[in-house]
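Q: Just to be clear, the model below is a prediction. Sequence and coordinates:
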Amino acid sequence: MIKINADQITTKLGSPYYLLLGNDPYLQYYSQSQLKTAFKQAGFNEQLTFSIDNQTDWQPIYDCCHAMNLFSTNTLIFLDFGENTINTATSSKLNSLSEILNPDIALIISLTKITKTQENAVWYKKLSDNLVVVNCTTPDTALLPQWIKNHLQQKQIVVEPEAIDLLCYYYEGNLLALTQIIEQLKLLYTNQTITYDQVESNINDSAIFTPYHWIDAMVAHKTKRATHILQQLKMNDFEPLILLRIIQRELILIINLKKGLSSKPLKQTFDEYKIWQNKRAMYTNYLNRNDIKDLFSTLALLTEIEISLKHDNQLRVWDALSALTMQFMGLNKC
């Protein structure tokens, strides 16, 4: 088995089986396009797509593995699960499919995610020797700069380093818009180094964020990023009450962590509350910066905002959320 990122797919063409994992629409589309073109060039002229859900009739899929086409014996089967996951029933169907695959059949499976249990399934183990697993997950804030650099290199475009940071800021989470602006810049500034000012004059704010990006930015004390994300959530008409619920859960978690540290070692406390390893340093720094009184004060402010919102829908709730953001990060303390 080989595991690669989507932008490496052109270096790993030629395998009969591919598993595209992740829910980034651009990376899924890019990977599928590259593979379908490569398989067509390899003589797989018959390319059949099946959308998979609990109602799918698998018999036509099985028939493809037995039938001989008059014009081509090579067939590419593409199984698109969309947002659906593999359950016991579909895993059993995949097991049966894996038993009848032959050298004239290539297979692409598109999934948003796969569990450890599914990686132990018969079909996964059966394919694994010839399987390429392609990571189609949207690059996070730490990985995005390198992704942009790789993409620019592939397109033979040179951009000033500061301009890459600008692209990250405005297009995080939206690779489709990001690749489109890069193509636009390539057309506008052919065969030249693209400057920060040239990028700035052509961009628009197309970043896609979730409330959890906002939470992480606040915990990491990234003021500019937290403010930017909150503005994007506002522009996308995100429900303020849901944001309040999410930050309430986060505050209660942090308060419990702070209380736990008074009587237990840090690792034990983190283990108890199932804090991911890659976030422990961030939480440690936050807990060291804020005392329990400040945390309760922030929780009290959150409660006031929620009560006011429920009594007055015209409340300037986004201004209140901005103030809450600052207080959460230890700024503008009451």
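A: Yep, it's here.

Q: make it CA atoms for all contacts and neighbour counts henceforth
A: Fine.

Q: I'd like to know how far the residue nearest the centre of the chain sits from Ile157.
A: Central residue of the chain (C-alpha atoms, centre = their mean): Thr138, 3.6 Å from the mean position. According to C-alpha to C-alpha, to the nearest Å, Thr138 and Ile157 sit 22 Å apart.

Q: can you check Tyr189 too?
A: Distance from Tyr189 to Ile157, by C-alpha to C-alpha: 9 Å.

Q: what do you get for Ser15?
A: According to C-alpha to C-alpha, Ser15 and Ile157 sit 30 Å apart.

Q: Compare these two and say which is more crowded by neighbours.
A: Neighbour totals were compared for Ser15 and Ile157, and Ile157 leads with 19 against 15 (other C-alpha atoms under 10 Å).

Q: which residues sit in contact with that one?
A: Taking C-alpha atoms under 8 Å, 6 or more residues apart in numbering as the criterion, Ile157 is in contact with Lys186, Asn191, Thr193, Ile194.

Q: Presented hereafter is structure B, for comparison with structure A:
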Amino acid sequence: MKTQPAQLPQLLKKGLAPVYLVSGDEPLLVQECCDQIRKAAREAGFHDRLTFHADHQLNWNTVADEFNAMSLFAEKRRIEIHLPTGKLGDGRPVLEHVLQQPPEDIILLLISTRLDAAETRRKWYKELQGKGVHVPVWPVDADKFEGWLQQRANRQGLHLTRGALAMLAERLEGNLLAASQELDRLALLTNGNTIDEETIEQAVQDSSRFNGFELVLELLAGRASHAGKMIGVLQQEGENPLGLLAVLNRDLNLVAELRAAAGQGENPAAFLKKRGVFQPQRARVLERAARRLSPGQLQQATRLCSQIDRAAKGFDDLSPWHYLRDMSALLAAKS
């Protein structure tokens, strides 16, 4: 069955399904849904967790062995499988076999980007629909972001003036993960006081997080030297690379879509406004990137994003910052 993120808490109270699929391109909302499932599973005695990352290095026979071996142990387990491309690939036969008769001592959690449309027609997905729960997570529309931000602030007990809310929404540009992090920081800085525009301005000046937005613009503009310096600073300051990765992924997709739209004669400025891009500087960078970067470069950049995500989650020997430097060189190269 399918359920919306807002309905998930109530569904979990009724009991656990043997398998959950959480999919979408909003890291914050995906993470929060997964955390709710993890919490419910732990409370039901599924304390042990095993995690796999379904990239080209994963041996699916190892995954199958884990499912087959579980019945030998008394412990209840959670098996989590990250699907960075939204595809199962070689894992389809394994999941089809598991889903035909899910083990009682395992909760399976599949965590995916937006699910590839072809996968929804596969046998494994149909089995999952019958045996488990799919939670598709959709982006917050640009015109609804300010309202989402207000609701989030209200839940945290933050009081923002209308001007402060508008300023914060403009600076965050729809990035939910960065928004959540910034509201957490404001809660610590303001100690219950009303947050006005001056407070936001000062908080931005004190924050290195917005350098993440600037870094994405430098990467897309092909300014490798400056981008490299920013990567070094952010790494030293302990910045979470997943926040800026979400921005980079979003803007790379926008560049690819803009390139295709322009090829069909659509006006770039009108296209970007329709997609919620209103800041002139960002719009210029995206337009130029769409003209400068080749389809091959954009495909390689998408693959690098997957490697950055994998490294940031501890599934790679190299640092995510290493791959961000590779990204800088790739996007600066002449096509």
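A: Sure thing, it's come through. Note that the structure is predicted; figures quoted are calculated from it, not measured.

Q: What number of residues are in the vicinity of Pro139 of structure 1?
A: Per other C-alpha under 10 Å, the neighbour tally for Pro139 of structure 1 reads 19.

Q: Surely it and Gly173 touch.
A: Yes: counting by C-alpha atoms under 8 Å, Gly173 is a contact partner of Pro139 of structure 1 at 7.3 Å.

Q: what sits against the residue nearest to the centre of structure 1?
A: Contact analysis of Thr138 of structure 1 by C-alpha under 8 Å, 6+ apart lists Gly22, Asn23, Asp24, Leu27, Gly173, Leu175.

Q: Can you list the residue ranges for strands in structure 1?
A: With strands called from DSSP state E, structure 1 shows them at 2-5, 17-21, 46-51, 75-80, 105-111, 131-135.

Q: Adding distance to Arg225 of structure 1 and mean neighbour count, write those out as CSV.
A: CSV is the format used below for the strands of structure 1 (distance: least, C-alpha to C-alpha, whole Å; neighbours: other C-alpha atoms under 10 Å):
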stretch, distance to Arg225 of structure 1, mean neighbour count
strand 2-5, 26, 15
strand 17-21, 28, 23
strand 46-51, 38, 14
strand 75-80, 35, 21
strand 105-111, 31, 21
strand 131-135, 26, 23
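
Q: May I see those organised as TSV, with distance to Ser308 of structure 1 added?
A: Output for the strands of structure 1, formatted as TSV (distance: least, C-alpha to C-alpha, whole Å):
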stretch	distance to Ser308 of structure 1
strand 2-5	47
strand 17-21	43
strand 46-51	47
strand 75-80	46
strand 105-111	43
strand 131-135	44
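
Q: Of all those strands, which one is nearest Cys168 of structure 1?
A: Proximity to Cys168 of structure 1 (C-alpha to C-alpha) singles out strand 2-5 among those, at 18.6 Å.

Q: which other residues reach the closest one?
A: Against strand 2-5 of structure 1 from outside (C-alpha under 8 Å, 6+ apart): Leu131, Val132, Val133, Val134, Asn135, Cys136.

Q: What is the nearest of the residues you listed to Tyr62 of structure 1?
A: Distance to Tyr62 of structure 1 across those (C-alpha to C-alpha) is lowest for Leu131, with 19.6 Å.

Q: what's the counterpart of that closest one in structure 2?
A: Using TM-score structural alignment, the equivalent of Leu131 of structure 1 in structure 2 is Gly132.

Q: you'd agree its match is up against Tyr20?
A: Yes: Gly132 of structure 2 lies in contact with Tyr20 (C-alpha under 8 Å); the separation is 5.7 Å.

Q: Now, of the contacts of Ile157 of structure 1, which are buried?
A: Lys186, Ile194 (16 or more other C-alpha atoms under 10 Å).

Q: residue in structure 1 matching Phe67 of structure 2?
A: Using TM-score structural alignment, the partner of Phe67 of structure 2 in structure 1 is Cys65.

Q: which residues does its match contact?
A: Going by C-alpha under 8 Å, 6+ apart, Cys65 of structure 1 touches Ile100, Leu101, Asn102, Ile105.

Q: who are the neighbours in contact with the third one?
A: Contacts here follow C-alpha under 8 Å, 6+ apart; on that basis Asn102 of structure 1 touches Cys65.

Q: what's the distance between it and His221 of structure 1?
A: For Asn102 of structure 1, the distance to His221 of structure 1 equals 55 Å [C-alpha to C-alpha].

Q: try the second one
A: Shown here: Leu101 of structure 1 relative to His221 of structure 1, a distance of 52 Å by C-alpha to C-alpha.

Q: Among those two, which residue is more densely surrounded?
A: Neighbours per residue (other C-alpha under 10 Å) separate Leu101 of structure 1 from His221, with His221 holding more: 21 against 16.

Q: can I get the contacts of strand 2-5 of structure 1 in TSV with distance to Phe50 of structure 1?
A: Formatted as TSV, those follow (distance: C-alpha to C-alpha, whole Å):
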residue	distance to Phe50 of structure 1
Leu131	19
Val132	20
Val133	19
Val134	19
Asn135	21
Cys136	20
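
Q: farthest-separated two in those?
A: Among these, Leu131 and Cys136 lie farthest apart (C-alpha to C-alpha), at 15.4 Å.

Q: can you pull the contacts of the equivalent of Ile77 of structure 1 over in structure 2?
A: For Ile77 of structure 1, the aligned residue in structure 2 is Ile79 (criterion: TM-score structural alignment). The contact partners of Ile79 of structure 2, taken as C-alpha under 8 Å, 6+ apart, are Arg49, Leu50, Thr51, Phe52, Ile106, Ile107, Leu108, Leu109.
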